[in-house]
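S.K.: Any chance you could fold what I've pasted below:
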Amino acid sequence: MLILGTHLNQKQSLLVSLQAIFGLNHTNALKICSLVGVNPKVKFTKLTVNQLNRLTRICREEIDSSLLRVTQNDVQLLIQLKHYKGTRHMFGLPVRGQRTRTNAQTSKKIRKHVLNESKTRQSVSKKKY
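M.R.: Here you go, the predicted structure:
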């Protein structure tokens, strides 16, 4: 089943499979199930065509495709305002108060491609003035 560009598992319950869509958490999935009028534990194979149409329409209203863009714009705004959280995002450090002495190297974060520092140091040291 394909809803909002996400393949949903038909073997799982409706509640669990709706959470695979970006931006839908447990609470939003429960709200969508109640709006459609379906038990959250029902599987996709038990839904009627009318219920599937209502489900896709409500999901489109609930989650806009620009949600990812909105979150990226929020981070960029924090960086432009030179907010503390913005500087933490800019340097790729933990934002929400996690320790950085030991565990920041292995945290779940977006890895930025950094030039190999050893190559740049070698090229600087080879220059003769």
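
S.K.: Could you use CA atoms for every contact and neighbour count after this?
M.R.: Fine.

S.K.: Isn't Leu67 up against Gly23?
M.R.: Yes - with contact defined as C-alpha atoms under 8 Å, Leu67 and Gly23 form a contacting pair (7.2 Å).

S.K.: between the two, which one's more packed in?
M.R.: Between Leu67 and Gly23, counted using other C-alpha atoms under 10 Å, the more crowded position is Gly23 (15 against 12).

S.K.: how near is the residue nearest to that one when sequence neighbours are not counted to Asn28?
M.R.: The shortest distance from Gly23 to any non-neighbouring residue, by C-alpha to C-alpha, 6 or more residues apart in numbering, is to Ile63 (6.5 Å). For Ile63, the distance to Asn28 equals 10 Å [C-alpha to C-alpha, to the nearest Å].

S.K.: what's the helix or strand for the residue most central in space within the chain?
M.R.: Nearest to the mean C-alpha position of the chain, by C-alpha atoms, centre = their mean, lies Phe22 at 6.1 Å. If you go by DSSP states H and E, Phe22 is not part of any helix or strand.

S.K.: Now show me the structure for the sequence below, then we'll compare the two:
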Amino acid sequence: MPFIVGTSIPEDKVLVQSVACVYGIGLSQSKILCKRAGFGLDSRGKDVTFSQGKDLENLVEATPLPLGPDLYRFQDDNIRHLCVISSYRGLRHRKGLPVRGQRTHTNAKKRPPLRLKFNAS
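M.R.: Have a look, this model is predicted:
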């Protein structure tokens, strides 16, 4: 079972869907990566040898996009910046309310408030 950016690839699932489970890779990007690695659309995780898994992992890591934990950190930093500068969106994140203009009259009150740790520097 190969690992790609810290995510294990299940052996019984279609390889294109398995690669799409990596945070930051969608289904279309996954199809492109599997095609470049030489896999068909019906390949499964059990068909991947160790060397093919390394090739696929190198292709995924060569993408210029942040993936996995780097993407989580990037998004958290952006939200933290909005909270620090006290923008409207940052205040909505902090209060746990919808950020993008959704209604709050009858729903969207159950989300927990954002708990970010701020550095004193």
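
S.K.: Let me know the TM-score between chain one and chain two.
M.R.: The TM-score (TM-score structural alignment, normalised by the length of structure 2) is 0.76; 111 aligned residues with a C-alpha RMSD of 2.3 Å.

S.K.: my read: the residue nearest to Gly23 of structure 1 touches Leu24, true?
M.R.: Yes - between Ile63 of structure 1 and Leu24 there is a contact under C-alpha under 8 Å: 7.5 Å.

S.K.: Look up how far Asn28 of structure 1 lies from the residue nearest to the centre of structure 1.
M.R.: 11 Å.

S.K.: For the residue sitting furthest away from the middle of structure 2, give me its contacts.
M.R.: Most distant residue from the mean C-alpha position of structure 2: His105, 30.9 Å away (C-alpha atoms, centre = their mean). For His105 of structure 2, the contact set (C-alpha atoms under 8 Å, 6 or more residues apart in numbering) is empty.

S.K.: and it, what pairs with it in structure 1?
M.R.: His105 of structure 2 maps onto Arg101 in structure 1, with residues paired by TM-score structural alignment.

S.K.: any idea which element its match lies in?
M.R.: Short version, using DSSP H and E: Arg101 of structure 1 is in no helix or strand.

S.K.: Do you have the strands of structure 2 handy? List them.
M.R.: 3-4, 7-8 (DSSP state E).

S.K.: Check these for me and report the most buried one.
M.R.: Mean neighbour count (mean count of other C-alpha atoms under 10 Å) peaks for strand 3-4 among the strands of structure 2, with a mean of 18.

S.K.: could you say what helices and strands that one packs with?
M.R.: helix 50-61 (3 or more C-alpha pairs under 8 Å, 6 or more residues apart in numbering; DSSP states H and E).

S.K.: Aligned counterpart of Ile79 of structure 2 in structure 1, please.
M.R.: In structure 1, Ile79 of structure 2 lines up with Val75, judged by TM-score structural alignment.

S.K.: Once you drop chain neighbours, what's closest to that match?
M.R.: Gly86 (6.5 Å).

S.K.: What distance do you get for the residue in structure 2 that that neighbour lines up against to Arg100 of structure 2?
M.R.: Taking TM-score structural alignment, Gly86 of structure 1 has Gly90 as its aligned residue in structure 2. Distance of Gly90 of structure 2 to Arg100 of structure 2, given as C-alpha to C-alpha: 11 Å.

S.K.: how many neighbours does the spatially closest residue to Val19 of structure 2 that is not a sequence neighbour have?
M.R.: Nearest residue to Val19 of structure 2, sequence neighbours excluded (C-alpha to C-alpha, 6+ apart): Ser30, at 5.7 Å. Under the neighbour criterion other C-alpha under 10 Å, Ser30 of structure 2 is assigned a count of 20.
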